[in-house]
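**Q** Could you work out the structure for the sequence below:
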Amino acid sequence: MNLFLSPFKEKLFFSILLVLPFLSAFAQEEITKPELQEIKVDSLYREDQFYFAFTYNTLQQKPVGLKQQKFSIGLSGGFLRDMPINKNRTKAFATGVGLSLNNYNQNLAITGTAQEANYAIMDSQTSFDKNKFTQLLIDVPLEFRWRTSTYESYKFWRIYGGVKLSYLAYSKSVLNDSQGKTLIANNNDFNKFLYGLYLSAGYNTFNVYAYYGLNPILKNLSIEGEKAKMNTMNVGVIFYIL
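**A** Purely as a prediction, here's the structure:
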């Protein structure tokens, strides 16, 4: 009986010795997997891929007598590709594409045709129900980003700024007064290409936004022989989504 048990115990002992290295390697692999996953997430995370903005639109360098009426609003949204440039991923470049819909309520009467439009300032004694022009723009933002983000938190400070290039896809002006309704689509005088500087800053969800156009909305705006290079400044809030 003792002779039988001794070889059995010896085999069991050597079997355990052979299995132990595999169990150790397996345990080591299980321990390092979360660490590898953590490094992978930290090295690949990106911020603020989608944006949505709501703005109040103002006209700058206006002709004498031109005043804005009511509340002129703008809506924009799009996608940006976040490209971090430092190890901590707190600095980045971003570019992408978006759409903007801008409305401007004012007392600049636009009549005539899309090929030959006429412009006049309506005084306070001239009554009208509606007078505005609308722009639909395809935007290409180019921005530099600074933030205090980490891959573990979505709440951080940010300052983003850059240049926005815009192509005018569609424009419309509507004047509704005692003479009837005048609608002009795709007025040739509207600049097809617009560009300007913008800045957004804030913490977490709430961010303020400002854009200043560097070239005129209308190429050939002339009021009683005086030319005007009217541009825009839009201020509001912007929201970012991963």
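**Q** Only C-alpha atoms from now on, for both contacts and neighbour counts.
**A** Noted.
**Q** Excluding sequence neighbours, find me the nearest residue to residue 115.
**A** Using Cα to Cα, 6 or more residues apart in numbering and skipping the chain neighbours, the partner closest in space to residue 115 is residue 188 (5.8 Å).
**Q** element containing the one you found?
**A** Counting by DSSP states H and E, no helix or strand carries residue 188.
**Q** Confirm for me that it is in contact with residue 118.
**A** No - taking contacts as Cα atoms under 8 Å, residue 188 lies outside contact range of residue 118: 11.6 Å.
**Q** for comparison, sequence B:
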Amino acid sequence: MNKILPLFVFIFSFHLASSQEDTVVKESDSLYKEDQFYIGVTYNLLGNKPNGVSQSGFSSGFHLGFIKDMPINIRRNVAIGLGLGVSANSFNQNMLIDKADGQFVYSVLDENEISYSKNKFTTYVIEAPLEFRWRTSTASEYKFWRIYTGIKFGYVVANSSKYKGEPQKIKHSNIDEFNAFQYGLTISVGYNTWNLHLYYGLNPVFNSDAKINDERLQMNAIKIGLMLYLL
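**A** Reported below is the predicted structural model:
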């Protein structure tokens, strides 16, 4: 998190400078744009799970960042958005990540044989969303319908796995078998501040070295939730 906090300061300072400029523009003419903070909460799923792997409990994602709006038509209701942000994503499931002989080992926990209260992995990501944006806004209308689609690139700056149960607690961090570079398709649809949001990962969460029962882990991230856009 020490790496992420300075990024918050940079995003906030950049937004303040940009909003001061935009205020002057909106007062003088209609050359407005929708520079926005985004704040999101998602329910995280895993696609392409291997046999025996399942999810339980609530797997959450928290997303925060800023998007620069670049209108591409005269009415300025169509734009390209380019942003920078951070996210924390947890996945509760029954795949244990442990270490043996200096190598990470992946196995499925049998709940009939082993009792445990927590088993999850978490990633901390720097995000760069690129959006094609359509909305019904005008220079004086701040409540409007929107459809934003695009692709989101991510770089995993930290990760961890935690197991709490029998016979002992297991915790690992900075596991090098996570894919550092991740990307996926996104869509946000809604009115005013509240918007439904979907992210579908196009590449696996783990790299080719991560295997379970000699089968490569091809699981991808799917995130469904709410995205708030704040001026």
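**Q** ok so, going back, residue 188 and residue 118 of the first structure: which has the busier surroundings?
**A** Between residue 188 of the first structure and residue 118, counted using other Cα atoms under 10 Å, the more crowded position is residue 188 (16 against 13).
**Q** close enough to count as contact, residue 115 of the second structure and residue 163?
**A** No - the pair residue 115 of the second structure / residue 163 is not scored as a contact, 10.9 Å apart, by Cα under 8 Å.
**Q** all strands for the second structure, in order.
**A** Using DSSP state E, the strands found in the second structure span residues 36-47, 60-71, 78-92, 95-100, 103-108, 116-135, 145-165, 170-173, 181-191, 194-201, 211-212, 215-216, 220-230.
**Q** Rebuild those as TSV, extending it with distance to residue 13 of the second structure.
**A** Below are those laid out as TSV (distance: least, Cα to Cα, whole Å):
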stretch	distance to residue 13 of the second structure
strand 36-47	12
strand 60-71	11
strand 78-92	13
strand 95-100	39
strand 103-108	41
strand 116-135	17
strand 145-165	22
strand 170-173	31
strand 181-191	25
strand 194-201	24
strand 211-212	43
strand 215-216	43
strand 220-230	15
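**Q** which residue in the first structure lines up with residue 212 of the second structure?
**A** Counting by TM-score structural alignment, residue 212 of the second structure corresponds to residue 223 in the first structure.
**Q** ok, its match touching residue 119?
**A** Yes - using Cα under 8 Å, residue 223 of the first structure is in contact with residue 119, at 6.3 Å.
**Q** Report the central residue of the first structure.
**A** Centroid-nearest residue in the first structure: residue 51, 4.3 Å away (criterion: Cα atoms, centre = their mean).
**Q** That one -> the second structure?
**A** Going residue by residue (TM-score structural alignment), residue 51 of the first structure aligns to residue 38.
**Q** Pull the number of nearby residues for the nearest residue to that match once chain neighbours are set aside.
**A** Once flanking residues are discounted, residue 38 of the second structure sits nearest to residue 229: 4.6 Å by Cα to Cα, 6+ apart. For residue 229 of the second structure, the count of nearby residues is 19 (other Cα under 10 Å).
**Q** what do we get in the first structure for residue 229 of the second structure?
**A** By TM-score structural alignment, residue 229 of the second structure lines up with residue 240.
**Q** same deal with residue 149 of the second structure?
**A** So residue 149 of the second structure corresponds to residue 161, using TM-score structural alignment.
**Q** Who are the contact partners of that match?
**A** 143, 144, 145, 197, 198, 199, 200 (Cα atoms under 8 Å, 6 or more residues apart in numbering).
**Q** Quick check: the aligned residue for the fifth one in the second structure?
**A** Taking TM-score structural alignment, the alignment pairs residue 198 of the first structure with residue 186 from the second structure.
**Q** Burial check on that match, number of neighbours?
**A** Residues near residue 186 of the second structure, counting by other Cα under 10 Å: 21.
**Q** what's near enough to touch it?
**A** 149, 150, 151, 152, 197, 198, 199, 200.
**Q** Kindly tell me how buried the fourth one is, as a neighbour count.
**A** Using other Cα under 10 Å as the criterion, residue 152 of the second structure is surrounded by 21 other residues.
**Q** any idea how far the residue nearest to it when sequence neighbours are not counted is from residue 209 of the second structure?
**A** Spatial nearest neighbour of residue 152 of the second structure, chain neighbours left out: residue 129 (4.1 Å); criterion: Cα to Cα, 6+ apart. Look at residue 129 of the second structure and residue 209 of the second structure: by Cα to Cα, to the nearest Å, they are 28 Å apart.
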